[in-house]
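Q: Take a look and give me a structure for this.
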Amino acid sequence: MVQRIDVHSHFLPERYRAALAAAGHSKPSGMPAIPEWNVNEHLDMMDRNQIGSAILSVSAPGVHFGDNAAARDLARYVNEEGAKVAQEHPQRFGMFATLPLPDVDSALRELDYAFDTLKADGVVLESNFHGIYLGDTRFDPVFEELNRRHAKIFIHPTNPHCPCCQVQPKGENAASLPPIGYPFPMIEFMFETTRTVFNLLLSGTLVRYPNVQIIVPHAGATIPVLADRVTGLSPALGLPEKLDSSKFMASLRGMYYDLAGFPLPRQLKALLEIADPKRILYGSDYPYTPEPLVTGLAAQLDGSPELTSAIRADFMRNNALTLFPQFA
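A: Sure, this is the predicted structure:
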């Protein structure tokens, strides 16, 4: 079996789990509970599922719960914990650093520390930080530095920041649900990813900062089915320069996409309409996706008649080696 490289893999060290609960996120994004996590169980899961290496990241809702100083401290903690795991298991783990955005000055300091001292493999950026989406000019200093470093950016969706999503559900299970009444990862995460990726493109951020390498989660979310609509309606935006449809699609094709979630039987077909097959990567989403589901989803990919053995090997491992050659 090909030893997969997992680019969408989360970790929750103890102090981070406690901080989530203290900030009111004991049912993060409407999911039943904060997952349990430790490095030995993660390694055991990897071994059972032919995952040779994994890049660890913090998932939604990140580390900023309203207080800049607390976010700086928590970002430093999770980054040092992630780096410690990667240093102790250099062939098994890498780490995407967390930044305490929307505090830009603190994020820049943490970025320098993460790359220069902790040797992070890249950064994880949530789709929005208290309502500020990627592509907003307020984040330009961060993208300028990431561009200078030719950094890898793993995008992860987080809770939507909009009034229409804040209607509190009713009923006996209401307390376990987010405001809109069902877990955000079910639907809203897909639109969070789509919104922030299109904002990066339409704002010209990726033209200004062309050296960053973007990894889009969950098989491109709804990007493949909305890309033509976005380009077709773009003249109504009054952009300074007319959107060039071919360049827009080339930008989408230049991104990387992970297969976390449910890419089969339908979503992968749509993704391959816009993505370069050499830029599709494996992702488990463990431990937010529990191991039995990780195993089942991987088995679907392994057994799909739509994937040749060569393409499957590219998706599971070979493509990731262009970004993370240390795992060769």
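Q: CA only for contacts and neighbour counts going forward, please
A: Will do.
Q: Okay, now stretch 226-245: how far is its last residue from its first?
A: One end of stretch 226-245 sits 13 Å from the other (C-alpha to C-alpha, to the nearest Å).
Q: And that stretch, how far out from the chain middle?
A: Distance of stretch 226-245 from its chain centroid, counting by C-alpha atoms, centre = their mean, to the nearest Å, is 25 Å.
Q: Another sequence for comparison is provided below:
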Amino acid sequence: MLKIDTHSHIIPEHLPRFADKFGYGDFIHLDHHRPGFANMMKGDVFFREIEANCWDPQVRIDEYAQFNTQVQVVCTIPVMFSYWAKPKDTLELSRFLNDQLAETVANHPKHYVGLGTLPMQDANLAVQELQRIKEELGLPGVQIGSNINNINLSDSQFDPIWEACEELDMCLLIHPWDMMGKRHMEKYWLPWLVGMPAETSRAICSMIFGGIFDRFPKMRVNFAHASGSFLATIGRVEHGFNCRPDLVAIDNPNNPTNYLGHFWVDSITHDPVMLRYVMNKVGANRVTIGSDYPFPLGDLTIGELVDEMALPPMEHEFLYSKAALEWLGLEASQFLD
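A: Model (predicted):
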């Protein structure tokens, strides 16, 4: 059975020194300090160590084969978004990353699908790059952050991007980044354990309450990490909508539960009971296998949790590939011999 991992990250093996080129900023660069490993550096500050499976396409294919997974949807590491930079510089960085991504896909078309990145802080430049990603690079969608320099995705400045996504038939993966409250909870890895789930819920609530799904109903959106804390707190969200519509329903009169099943989420829950709950809420046809590969907080035994749940064949098929193909707007035949 075709198996597609819809959430994984990749980075070019060699990055230009963008900080030197642009003359400012803590742009990421790689320090290849030992064979098969590199330190990701934000300026002079260590961010994390990565291995060759973060950049080597064949290493990744071999590792995925251990889990009978043929196809990886790959996108940049969120720290690379660089929305804080001058828009033209983020555009140049995005173009570099997108070109590298397209080359990987072109060299391994049976194994890779690429999602580009955009200079989201400038809608005109973002739309320009979105068109290039579609028309020149042939990628089916993009990955964006859960907020753009602390501006929620419901803000009207992003409407041209959503409109372009519809017109170009491009899908979206929304990934948490730049977590709220990060500076106040560094200890215990809380930005990743608490902030990331909250960021994804922030993005979903913003888009629902801001009426984004109503104004752009054809836009296909997948939210990382099984929606973060959104589905786990949908009862509270709905209750808030009902009890304080003067605060919550000011831009959209529709109950937030009406949107369950409108968007996709990945399967990264690390808990079969929670994954079953997620499937019950949005439907198996809106859940895609995800791993967050190759990072340790991900579900790196790709699809094993789904296998252990002994799901009915139809649900298995949705999670393995059918839900992903519908979200991506692709056909299974392009990956099969």
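Q: Can you pull the TM-score for these?
A: Superposed pair, TM-score by TM-score structural alignment, normalised by the length of the first structure: 0.85. Supporting alignment: 305 aligned residues with a C-alpha RMSD of 2.3 Å.
Q: can you map out the helices along the stretch 101-250 of the first structure?
A: Along the stretch 101-250 of the first structure, the segments classed as helices by DSSP state H, counting those that start in this stretch run 104-116, 140-148, 188-202, 205-208, 223-233, 245-253.
Q: Buried deepest among those, which one?
A: With neighbours taken as mean count of other C-alpha atoms under 10 Å, those reach their highest mean count in helix 188-202, at a mean of 20.
Q: can you list contacts of that one?
A: 127-128, 133-136, 155-160, 206-207, 216-218, 220-223, 248, 251 (C-alpha atoms under 8 Å, 6 or more residues apart in numbering).
Q: got the buried residues for stretch 328-337 of the second structure?
A: 328, 335 (16 or more other C-alpha atoms under 10 Å).
Q: Could you look up the SS state of the residue mapped onto residue 104 of the second structure from the first structure?
A: Superposed on the first structure with TM-score structural alignment, residue 104 of the second structure falls opposite residue 85. Secondary structure for residue 85 of the first structure, judged by DSSP: H, G, I helix; E, B strand; the rest coil, is helix.
Q: how much space between residue 85 of the first structure and residue 79 of the first structure?
A: Look at residue 85 of the first structure and residue 79 of the first structure: by C-alpha to C-alpha, they are 10 Å apart.
Q: So if I had to pick from the two, which one is more boxed in?
A: The neighbour count for residue 85 of the first structure versus residue 79, taken as other C-alpha atoms under 10 Å, is higher for residue 79 (24 against 18).
Q: which residues does that one contact?
A: Per C-alpha under 8 Å, 6+ apart, neighbours of residue 79 of the first structure: 95, 97-98, 114, 118.
Q: Recalculate using a threshold of 6 Å.
A: Applying C-alpha atoms under 6 Å, 6 or more residues apart in numbering to residue 79 of the first structure gives the contacts residue 97.
Q: repeat for the one 3 residues further on
A: If a contact means C-alpha under 6 Å, 6+ apart, then residue 82 of the first structure has residue 95 as its contacts.
Q: how about 8 Å then?
A: Contacts of residue 82 of the first structure (C-alpha under 8 Å, 6+ apart): 11, 56-57, 94-95, 97.
Q: Next: residue 269 of the second structure.
A: By C-alpha under 8 Å, 6+ apart, the neighbours of residue 269 of the second structure are 225-226, 275.
Q: Now tell me what touches stretch 170-188 of the second structure from outside.
A: Under C-alpha under 8 Å, 6+ apart, the answer for stretch 170-188 of the second structure is 78-79, 134, 140-147, 165, 190-191, 195-197, 199-200, 203, 219-224, 327-329.
Q: Checking residue 59 of the first structure next. Helix, strand or coil?
A: Per three-state DSSP, residue 59 of the first structure ends up coil.
Q: That one maps to what in the second structure?
A: Checking TM-score structural alignment: residue 59 of the first structure goes with residue 77.
Q: What residues does its match make contact with?
A: For residue 77 of the second structure, the contact set (C-alpha under 8 Å, 6+ apart) comprises 9-11.
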